[in-house]
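**Q** Quick one, what's the 3D model for this:
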Amino acid sequence: MTSARLSLDPAFVVAPVSRKTFGTFVEHLGRCVYGGIHDPGHPTADEDGFRGDVLQYVRDLGISTVRYPGGNFVSGYRWEDGIGPVEDRPARKDLAWHSTEPNTVGIDEFMRWTEKAGVEPMMAVNLGTRGVQEAIDLLDYTNGEGGSFHSDLRKKNGTEKPYGIKMWCLGNEMDGPWQIGHKTAKEYGRLAAETARAMRLIDPDLTLVACGSSGAEMPTFGTWEREVLEEAYDEVDLISMHAYYWEKDGDLGSFLASGVQMDAFIDDLVASVDHVRATKKATKRINISFDEWNVWYLDGEASKNPETEWPVAPVLLEDHYSVADAVVVGGLLISLLRHSDRVVSASLAQLVNVIAPIMTETGGRSWKQTTYHPFAQASRFAQGNVLRVELQSPTYETAKHGDVPVIDSVATHDPASGDVAVFAVNRSQTESVTIDIDTRSFGPRGAELVEATTLRHDDPYFTVTADTADQVAPEVNDATSWDDTVLKVVLPPLSWNVVRLTATA
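**A** Next up, the predicted model:
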């Protein structure tokens, strides 16, 4: 059996764990909203039509923020369509997803849902077909105290107190030719700066996110960030990143190493952003909102839009995730945590039905996909500080990334409680690996083991249904032993692993 070694030291801190790393995304796309979070005919639906079973899954997932209402959808969205009496709201063609949007759920309904779910909203404004005026109108509607048209309109619609939304995305994927209202970097940068300045005249304490590149493969990546931030650097706080990963041409080895590509993408974006900071001689540092990331089989049948009709809430982008997909999601979470000094916000795209950890039958059952579990565990156990670990691992060759480590890992430490969490993936498809976790820096007796768990399956392509969802979940890993202050844990092939420790006095 091969081995790896992980050295931990509580003094080597990357950054505090940002709770906003564990955000997600709800877009008016397919059955994410209608039939997903909102299903008035469901037996568990509440007075607002929200599914109680989904709300419980969301709470258990441990998410912090939810980005809304898009996504590509937002670039053609008229937010005013989704307020006031539901029977008076217009239906519109959604050009992004070739669907009909009934506007049954809008801003006020979504905000009631976030309160029930216990999450913070991250609102996006339409800078595709709209601009500055519509953005500040929406901000006044959501956050205004009263005495103005839009804040009084919110009160008339039944919500007396302002929502106090603090996180705002200035458009979505404006670098993409597929985006309604696609712009050049200079055009978008100026519009983003103008919108940001106007919004801050209403509330100077907003957190504003400028659109970065829609992926590392975009031909404008790097140049886009530079030109946007040359216009908007002083006006925004974060710049976005989007990335999706899937197995291509049966190359499972490269797919399992998707975190290598995410690491490189983040590092390259940081370099581009900091170049602008240096040229501007700015003291402020722009950090990253990785507000779309996931496994998504973009070339699969589930991702094809309806071609002729304009249905309401079609079955769209409903990927069914395998155990291998869950291991990759775990690896991507490790990458995000490892970069917590610069990635301070992230959104798993999306939350329900649409490339999601939660699946539902409209009016019927719901269940957790395989990818639910790594996210839920990372959100629950990553506390305190992210540690800069020293990892020694055997490598394997991939067609896409060259030689990559078989084991990838990150750790967190909470100084207040002494809790330590080690998150690790074994990318080997055939071999178990013993990882030696060196805990001597936590005191003369090192640390004590609380629990070790593993998520795996004999078939890496096993996917779950409503009937089989309980067949894939983290299970206790008893293959552990101590050698003085070194904990030895056997990580099975193709697995996601969590080792929980507590520092001794």
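
**Q** Please make it C-alpha for all contacts and neighbour counts, starting now.
**A** Will do.

**Q** distance between stretch 264-278 and the chain's centre?
**A** Counting by Cα atoms, centre = their mean, to the nearest Å, stretch 264-278 is centred 20 Å from the centre of its parent chain.

**Q** what sits up against that stretch?
**A** When contacts are defined by Cα atoms under 8 Å, 6 or more residues apart in numbering, stretch 264-278 is touched by residues 216, 222, 225-226, 229-230, 233, 283-287, 339, 342.

**Q** Kindly recompute the last result at 7 Å.
**A** 216, 222, 225-226, 229-230, 286 (Cα atoms under 7 Å, 6 or more residues apart in numbering).

**Q** Likewise for stretch 287-294?
**A** Contacts with stretch 287-294, where a contact means Cα under 7 Å, 6+ apart, come from 237-245, 329, 342-349.

**Q** Then stretch 200-215?
**A** Judged by Cα under 7 Å, 6+ apart, the contacts made with stretch 200-215 from elsewhere in the structure are 166-176, 192, 221, 224-225, 236-243.

**Q** want to put them side by side, so please do this one too:
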Amino acid sequence: MRARVTAHSRYAIADIDKRLYGSFLEHLGRAVYTGIYEPDHPSADASGMRTDVIDLVRELDTPICRYPGGNFVSAYNWEDGIGPKEDRPTRLDLAWKTLENNHVGIHEYADWAEKAGVEMMLAVNLGSRGLDEARSFVEYVNHPGGSYWSDMRRKNGRESPWGVKTWCLGNEMDGPWQVGHKTAREYGHLANETAKALRAFDSDLELVVCGSSHSDMPTYPQWEATVLEETYDNIDHISLHMYFENYEKNTANFLALPEKLDRYIGTVSGVIDFVKGKKRSKKDVKISFDEWNVWYHTRKQDQVYLEGKDWKYWPPILEDVYNFEDVLQVGCILNTFIRRSDRVRIACIAQLVNVIAPIMTEPGGPAWRQTIYYPFKLASRHGRGTALQLDVDCPTYDADMAAGVSYLDIAGVHDAEAGSVTFFAINRNGSEPLEVELSLERFGTPKEVSHTLIRHDDLEARNTKEAPDTVVPQDGNGVSIEGNSLSATLPPYSYSMIRVGL
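**A** This is a model prediction of the structure:
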């Protein structure tokens, strides 16, 4: 099977916002407790943070991390997480049926974020609470001093403000499962008034309003239209979420799901343009895709826990153990974001540790990289620069989700500063290798090329505590240079990163 790809230096999509490779931590299961925070762990620092996990996060080079939720935030009192730990209350988390002792709050998270090299992206509670609590939280986090909440922060040990720029106005407020669920008009009005209050404090804040929880919601895409009509001039991004499932164990259909993701982004982009035109606005609102990942491996058994009445501290829920097939899916998702980087400026893999995550830990024991750690790391580290508009000619197949799905899923990024072009390519054909001819136009002469390959004969192959290196990147040998062209052989069901030095 053959494919032809042309990349031209003048045909660019957008400069990629580094936050496209963002992440997410929620007070859910073991994401925080025994994930990033475990005071009794051998690797714990003076703050109780696991340094082995910090090292793995720094290796990912994820530039921003959303916190503290997620569904958790919609009934969360941020004030519970400040002051001496022994004085902090234990609460019932209604979203995930767990006990929350609040030993990790904004101070602990901020200290962890600094050590992990990530920018904070904070969410405010617009479910059970509202404008007043949101403005107080922003004042606590961002005001230098001389006011009630900023002086409280200083009293609690943080003299200077953190200066957090990106704030989420609630979470999934379109969902009936959400504490404080609202109609689009109700939510849009509250979000707009909250945005106005936060901008009165600091007009340079970046504010994210809730879009649809997924594209199968009955209110989609009218929700986006209504919310944007209420908020357009006071916000910067609208959030979207999507999770990817393969209950039927059909790999061809599974790997076609990014076509649905692309339509989702395209539809919401159209709604944004409609509202912009209706308001005669000069402002461009972008998309924050701040929850995405594969999620289905443990979903049914987790539901049994969530329907029970056994409230526990940090139960091991949503702990999907990812396989090689998921590597291919995550690669396709990331490629979609790169190709849509003119619209999608922020994206957050959900989540970062233990809970549907690229990093897993054992309490008191090791931390290791799941299979999906690697395509995320490669894109995060090498997918910075300008996204390229590629011309792709490749055979296709028909799937339940879409007709004409290309066997080759590919995205290209030009890093002018580094003098390189990087291609991320997935062969969605499970039975044949893909012979790819890749032409580089007006980039200069390629002088060197490297090929990083991830593949395994078993789609179900997993990385575990006992065998953490079952699925890892390896040096490929299927790429050669001739003039301004590359020839690449992509094995069946494989992920490749091809880097060209110019």
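
**Q** before we move on, back to that, which ones among the contacts of stretch 200-215 of structure 1 lie within strands?
**A** When strands are assigned by DSSP state E, the members of the contacts of stretch 200-215 of structure 1 inside them are 167-170, 238-243.

**Q** With distance to residue 78 of structure 1 as extra columns, can I get those residues in TSV?
**A** Rendered in TSV, the data for these read as follows (distance: Cα to Cα, whole Å):
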residue	distance to residue 78 of structure 1
167	19
168	16
169	16
170	15
238	25
239	24
240	23
241	25
242	24
243	27
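
**Q** what about the strands in the stretch 1-150 of structure 2?
**A** Secondary structure of the stretch 1-150 of structure 2 by DSSP state E, counting those that start in this stretch: the strands cover 2-8, 12-15, 22-24, 64-67, 91-93, 98-100, 119-124.

**Q** now for those, which one comes closest to residue 478 of structure 2?
**A** When those are ranked by proximity to residue 478 of structure 2, the top entry is strand 2-8, at 13.9 Å, counting by Cα to Cα.

**Q** Mean deviation, the closest one versus structure 1?
**A** Superposed on structure 1, strand 2-8 of structure 2 shows a mean distance to its aligned partners of 0.9 Å (mean Cα distance after the TM-score superposition for structure 1).

**Q** Sort out which residues of that strand are buried, please.
**A** Under the neighbour-count criterion of 16 or more other Cα atoms under 10 Å, strand 2-8 of structure 2 has 3, 5-8 buried.

**Q** Buried residues of the helix or strand containing residue 264 of structure 2, list them for me.
**A** Using DSSP states H and E, residue 264 of structure 2 falls within helix 257-278. Neighbour-count burial for helix 257-278 of structure 2, with 16+ other Cα under 10 Å as criterion, is recorded at 257-259, 261, 264-265, 267-269, 271-273, 275-276.

**Q** OK, contacts around the residue lying closest to residue 411 of structure 1 once chain neighbours are set aside?
**A** Counting by Cα to Cα, 6 or more residues apart in numbering, residue 422 is the residue found nearest to residue 411 of structure 1 once chain neighbours are left out, at 4.3 Å. Listed by Cα under 7 Å, 6+ apart, the contact partners of residue 422 of structure 1 are 410-412, 498-500.

**Q** Likewise for residue 199 of structure 1?
**A** Residues counted as contacts of residue 199 of structure 1 (Cα under 7 Å, 6+ apart) are residue 136.

**Q** Where does it sit, in terms of helix or strand?
**A** Secondary structure here is read from DSSP H and E; on that basis residue 199 of structure 1 sits in helix 185-202.

**Q** Fine by me, thanks again.
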